[in-house]
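Colleague: give me the fold of what follows.
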Amino acid sequence: MALVLVVNAGSSSIKAAVFDGGLSETLRIEAQGIGQTGALRVGKAPARALALPDHRTAFTAILAGLRDTGIATADLSAVAHRVVHGGPDLGETTEVTPAVRAAIAAAQPLAPLHNPHHLSAIDALAALMPELPQYAAFDTGFHRTNPAVARRYALPERPETADLRRYGFHGISYESLVRNFTAQTDADLPPRLLALHLGNGASLCAIHEGQSVATTMGFSPLGGLTMGTRAGEIDAGAVLHLVGDLGLEAAQRLLHHDSGLLGLSGQTADMRQLAESDSERARFARDHFCYWITRQAGAMIAAMGGIDGIAFTGGIGENDSAVREKVLANLRWAGNIPSWVIPAAEEKHIARQALALLKAPAPS
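Modeller: This is a model prediction of the structure:
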């Protein structure tokens, strides 16, 4: 039976899972602390310390960990990667060819915190297993159905603005939610569905007749809602002011890593810890998170011309009932809207797409 290794590579960690041809997850494995104090976790066993200076070493350790559980390299039929940004040209899940790799590389300036690490993973596996097909699924792909008025910023047409648009992210999560909706809920997909992917990264998506028509993230995963460490909605003038005061690198760090729930609370980006805290700043951070969800939900509802259902997914969306109740209470003005909690299944969806491409006949 075909086995697909699904990979989500970051700067200091690689999360991977093996799926069989029936889309059952057979093993989860994670390399942590790449370039720092490394560790490898295989299945449910405790993580063990291991020197992991770079992504290639980390993948060597991951493949060794697979072999230790009885999964040989020859047993793998493909590797499928989550890639945050496909740039202006890549949307559909596709095999990684030299041209596709070049397009992912060209999109690095659009996702400097993500795409370089995806490329490191692709290159490391190509060196270790050159005959194994690799596929890329893009977080931006689902939102390519947004109308032009939703995608375009009000900027002049110049070469330097050509790639500046609202791309949107978490698309793999939303596409999976749409595909699995009926099986998960025993209900038909609502014509106008507000989907909320709430986790350390968070966004909303207006899904009309199964297609994305608007989403809160824009040019980068920094925009939109209050997130774990990302600022979310902020005036461009404030960003320019920060760059002028702090310099580009320090401003980037503040907006991406020191803001959001962490910045508001002064304590943590973890919603569970904030819920347990009796700090006024912790309560304010949670209120801020819910306020901006419901404020921007109004825009998503307007983009669909109404609302027929709400679906929560992601770590916070699935597990924090107080956040769900607050959001639903804030949206009572929209009527008695049915809501569902749908477990995120991004990796399974990526495996499904890779298997479909493996089985597809070669073009004549």
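Colleague: use CA for all of it now, contacts and neighbours both
Modeller: OK.
Colleague: next helix or strand past the longest helix belonging to the chain?
Modeller: Using DSSP state H, we find that the single longest helix of the chain is helix 280-304. Later in the chain than helix 280-304, the nearest helix or strand by DSSP states H and E is strand 309-313.
Colleague: what's that next one packed up against?
Modeller: Applying 3 or more C-alpha pairs under 8 Å, 6 or more residues apart in numbering; DSSP states H and E, we find strand 309-313 packed against strand 192-198, strand 339-341.
Colleague: residue 184: which of the ones you listed is closest?
Modeller: Among the helices and strands packed on strand 309-313, strand 339-341 comes nearest to residue 184, with 8.9 Å by C-alpha to C-alpha.
Colleague: next helix or strand past that closest one?
Modeller: Assigned by DSSP H and E, the successor of strand 339-341 is helix 346-359.
Colleague: so how far is that next one off the chain centroid?
Modeller: 16 Å (C-alpha atoms, centre = their mean, to the nearest Å).
Colleague: just stretch 23-40 next, same as before
Modeller: In terms of C-alpha atoms, centre = their mean, the centre of stretch 23-40 is found 18 Å from the chain centre.
Colleague: next, the structure of the following sequence, for comparison with the previous one:
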Amino acid sequence: MNILVINSGSSSLKYQLFKMPSKSPVCSGLAERIGIDGSFIKHTVYNKEDKHIIEQTSFISNHGEGLKQILKLLTQGEFAVITSPEDVAAVGHRVVHGGENFSGATIITDDVKQQIKKLFSLAPLHNPINYKCIEVAEETFPGAKQIAVFDTAFHQSLPEEAYRYAIPEWYYKEHGIRVYGFHGTSHKYVSEQAITYLKKQESKIISIHLGNGCSISAIKNGKCIDTSMGFGPLSGLMMGTRSGDIDPSVVFHLMEHAGYTLDQLSTLLNKQSGLLGVGGSSDMRDIRKLLGEDDDAAKLALDLYAYRIKKFIGTYAAVLNGIDAIIFTAGVGENDSAMRQAVCKNLNYLGISMDDDKNLKYKGEILAVNELDSQVKILVIPTNEEYEISSQCFELLKV
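Modeller: Below you'll find the predicted structure:
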């Protein structure tokens, strides 16, 4: 069964084609700078021993045009992987916000589309683009089932004391003000990999997703019971450009005493803070280079970043009443051994003890980097959100 996975951003469109149940993609690609000068698509076709990379540069006016160009790459030329759109059984869409309505993969109907539209205000940068790609895919792959997999779905298992805010109930009932959580597809995938690795269905796991966006989740027996991102993706850990947790009084102060508008505050906290605001760059690799030049701001940025993660590990150890494993995943979590080391340093009281030599040896496969006598496993697990989306689509269609 051919399943095409689409993961769309505001100016990008990532995709992978899987011949399920195989975990290895047939092809993958990325359309970047959609609607911006310098648009391009990088398309990679895999076979057993090699891969073929096709790069094409031409202006892509919108996501619909991007998907049409991707269809040509899939069906035409020497490295075509399907003969026509009819070869695709399903298109799996990453949809960022599903509110309280969706706790799993869902076949897209007119009613589902209307519910996604109603959530535009909760994810204004993502849900409108996700919706547009659904409409385009319905036209481009008319015979395929269109399936939505929601970032928020994995967190629908949170208990009420974890998802409710301490404000009057009216705001929850009338405006949906609650914790929704994000990165759910990633947390679900890596925690299931950890459970298999541990051979322990009854487990207490802390999953740490560190990319440009960062979140941490407490997962008990495969179910999420708390997570750091809340009503939107701004809260919790320090991120590439987002502040993470901040006292709301700061917002009131800047509005009252510095004349900040809501737009200015949104820009400050979402686009000018985090690693960028403290250290001068949103890219962890750039911060590491600055650290090598004895840059004090870079050092502070790294210290803040690690400290915030430590605080949540302690919090979630209490919520879970113990820890079997912590997971590092995503771009920074998988590739920055020094950050993993900084986070795990001086956590012996929780039974967390890292083997620094093992930590340096991670090469892209699941690896335990803890000392042999560490009570808690420290796992580095590469996330695979596209496969997780494909897998959920496959299981849904099998029913």
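Colleague: where does the longest helix of the first structure end up in the second structure?
Modeller: Taken onto the second structure by TM-score structural alignment, helix 280-304 of the first structure occupies residues 296-320 there.
Colleague: how many neighbours does the counterpart of residue 158 of the second structure in the first structure have?
Modeller: With TM-score structural alignment as the criterion, residue 158 of the second structure lines up with residue 146 in the first structure. Other residues near residue 146 of the first structure number 20, with proximity taken as other C-alpha atoms under 10 Å.
Colleague: list the contacts of residue 146 of the first structure.
Modeller: In this structure, residue 146 of the first structure makes contact with 212, 213, 214, judged by C-alpha atoms under 8 Å, 6 or more residues apart in numbering.
Colleague: can you tell me which residue in the first structure aligns to residue 222 of the second structure?
Modeller: Aligned by TM-score structural alignment, residue 222 of the second structure pairs with residue 210 of the first structure.
Colleague: how big is the offset of stretch 284-303 of the first structure relative to the second structure?
Modeller: Superposing on the second structure and averaging over aligned pairs (mean C-alpha distance after the TM-score superposition for the first structure), stretch 284-303 of the first structure comes out at 1.0 Å.
Colleague: quick one: contacts of that stretch?
Modeller: 194, 204-206, 213-216, 224-227, 260-261, 264-265, 271, 274-275, 307, 323, 326-327, 330-331.
Colleague: tell me which of the residues you listed fall in strands.
Modeller: Mapping the contacts of stretch 284-303 of the first structure onto strands (DSSP state E) picks out 194, 204, 205, 206, 213, 214, 215.
Colleague: run through the residues that contact the last one.
Modeller: Spelled out, it's residue 215 of the first structure. By C-alpha under 8 Å, 6+ apart, the residues touching residue 215 of the first structure are 143, 168, 203, 204, 205, 206, 300.
Colleague: so how do I select the buried members of the contacts of stretch 284-303 of the first structure in PyMOL?
Modeller: Selecting the buried subset of the contacts of stretch 284-303 of the first structure in PyMOL, with 16 or more other C-alpha atoms under 10 Å as the burial test, is done by:
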select buried, resi 194+204+205+206+213+214+215+216+224+225+226+227+260+261+264+265+271+274+275+307+323+327+330+331
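Colleague: endpoints of stretch 325-340 of the second structure, how far apart?
Modeller: Stretch 325-340 of the second structure has an end-to-end distance of 14 Å (C-alpha to C-alpha, to the nearest Å).
Colleague: swap that for stretch 188-207 of the first structure, sorry
Modeller: End to end - C-alpha to C-alpha - stretch 188-207 of the first structure spans 14 Å.
Colleague: please apply the same query to stretch 179-199 of the first structure.
Modeller: Start-to-end span of stretch 179-199 of the first structure (C-alpha to C-alpha) is 20 Å.
Colleague: so which helix or strand takes in the alignment partner in the first structure of residue 90 of the second structure?
Modeller: Using TM-score structural alignment, the equivalent of residue 90 of the second structure in the first structure is residue 78. According to DSSP H and E, residue 78 of the first structure maps onto strand 76-83.
Colleague: go on, residue 91 of the first structure?
Modeller: Using DSSP H and E, residue 91 of the first structure sits in no helix or strand.
Colleague: tally up the residues packed near it, please.
Modeller: 19.
Colleague: and residue 195 of the first structure, by the same measure?
Modeller: Residues within reach of residue 195 of the first structure, counting by other C-alpha under 10 Å, total 28.
Colleague: distance of it relative to residue 309 of the first structure?
Modeller: 8 Å.
Colleague: with residue 97 of the first structure instead?
Modeller: For residue 97 of the first structure relative to residue 309 of the first structure (C-alpha to C-alpha), the value is 40 Å.
Colleague: so residue 368 of the second structure touches residue 376, yeah?
Modeller: No: under the criterion of C-alpha atoms under 8 Å, residue 368 of the second structure is not in contact with residue 376, lying 10.1 Å apart.
Colleague: and the helices in the stretch 101-250 of the first structure?
Modeller: Listed from the start of the chain, the stretch 101-250 of the first structure has helices (DSSP state H, counting those that start in this stretch) covering 115-128, 148-151, 171-185, 236-246, 248-257.
Colleague: could you dump these to TSV with distance to residue 313 of the first structure and mean neighbour count?
Modeller: Listed next are the helices of the stretch 101-250 of the first structure as TSV, based on distance: least, C-alpha to C-alpha, whole Å; neighbours: other C-alpha atoms under 10 Å:
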stretch	distance to residue 313 of the first structure	mean neighbour count
helix 115-128	24	20
helix 148-151	23	15
helix 171-185	8	19
helix 236-246	29	12
helix 248-257	22	16
